[in-house]
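Enquirer: Quick one: sequence plus predicted model below, questions after.
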Amino acid sequence: MAAQQSQSIQTLLEAEKEAAKVVQQARQYRVQRLKDARSEAEKEIEEYKKTKEQEFKAFEQSHAGTTQTVQARIDKETEVKQKEIRAAYEGNKDKVVQKLLDRVILVKPELHRNLKKQQ
């Protein structure tokens, strides 16, 4: 009976070693699958970045001309408005200066309305 128990224990130890090997292989397999998944995901991300970058460049090129024409139009409008403002300034500056001088020079001395006359 002792020999049978010894053999059973030996069989259990061998089974335990085999189970440990299976568990270790499963862990290695899982780690390898995670590494593979990460590298695959990085590849997909890189491809997605490339496609979006190409789309953006195409969009930018298609709208670049529009931006330049709009900027040129705005510059022309600004220049026209500046000319109008300068013309108005040149036409009215003498009148404004004259009005200011008239107000400063032509002073009519009057009593303040709150001052009461004393008799």
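Expert: Received, thanks.

Enquirer: CA atoms for contacts and neighbours, from now on please.
Expert: Fine.

Enquirer: ok, residue 64 to residue 11 distance?
Expert: Going from residue 64 to residue 11 by CA to CA, to the nearest Å gives 78 Å.

Enquirer: Comparison target below:
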Amino acid sequence: MSAQNSAGIQTLLDAEREASKIVQKAREFRTKRVREARDEAKKEIDAYRKSKEEDFKKFESEHTQGNKQAEDEANKEADAKIKEIQASGKKNQGQVVDDLLKAVFEVKPVAPSAA
């Protein structure tokens, strides 16, 4: 009877070892699958992000075109005004200097009024 008990115990121990191996393989498979799923999700997220960035750049380039034209027009107008002011300054430069010198050298004192 002890031989039979010993054989039964040995069979149970073998079955337990085999079950432990099966559980370990299942854990390894699950861990591997989780890593694969995470990597796959990262790839999908990167592809989605890249797609949305391209869409944004396309949208931005389409809508900044009008701003660029308006900016160019504003720059042209500003340049024209600057040239006009410079021409006016050169034209009246002599008169302005004469008026300033006249104001400095021809002093007309005025008495203060009583308040």
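Expert: Looks like it came in fine. Bear in mind that the values here come from a model prediction, so they are computed numbers and not experimental data.

Enquirer: so where in the first structure does stretch 68-76 of the second structure end up aligned?
Expert: Mapping stretch 68-76 of the second structure onto the first structure (TM-score structural alignment) gives residues 64-72.

Enquirer: Have a look at how far, on average, that stretch is from the second structure.
Expert: Stretch 64-72 of the first structure, aligned to the second structure and superposed, deviates on average by 1.1 Å (mean CA distance after the TM-score superposition for the first structure).

Enquirer: All the helices of the second structure, residue numbers only.
Expert: 2-105 (DSSP state H).

Enquirer: Show me the residue at the heart of it, geometrically.
Expert: Residue closest to the average C-alpha location in the second structure (CA atoms, centre = their mean): residue 53, at 10.2 Å.

Enquirer: Would you mind finding the match for it in the first structure?
Expert: Checking TM-score structural alignment: residue 53 of the second structure goes with residue 49.

Enquirer: Tell me how far the residue nearest to the centre of the second structure lies from residue 59 of the second structure.
Expert: Counting by CA to CA, the gap from residue 53 of the second structure to residue 59 of the second structure is 10 Å.

Enquirer: again, but for residue 40 of the second structure
Expert: For residue 40 of the second structure, the distance to residue 59 of the second structure (CA to CA) stands at 29 Å.

Enquirer: Same question for residue 105 of the second structure.
Expert: Look at residue 105 of the second structure and residue 59 of the second structure: by CA to CA, they are 65 Å apart.

Enquirer: Could you check which of the two has the larger neighbour count?
Expert: residue 59 (11 against 8; other CA atoms under 10 Å).

Enquirer: quick one: the more buried one from residue 6 of the second structure, how far?
Expert: Applying CA to CA, the value for residue 59 of the second structure to residue 6 of the second structure is 79 Å.

Enquirer: got it, and residue 94 of the second structure?
Expert: 125 Å.

Enquirer: swap in residue 67 of the second structure?
Expert: Taking CA to CA, one finds residue 67 of the second structure at 90 Å from residue 6 of the second structure.
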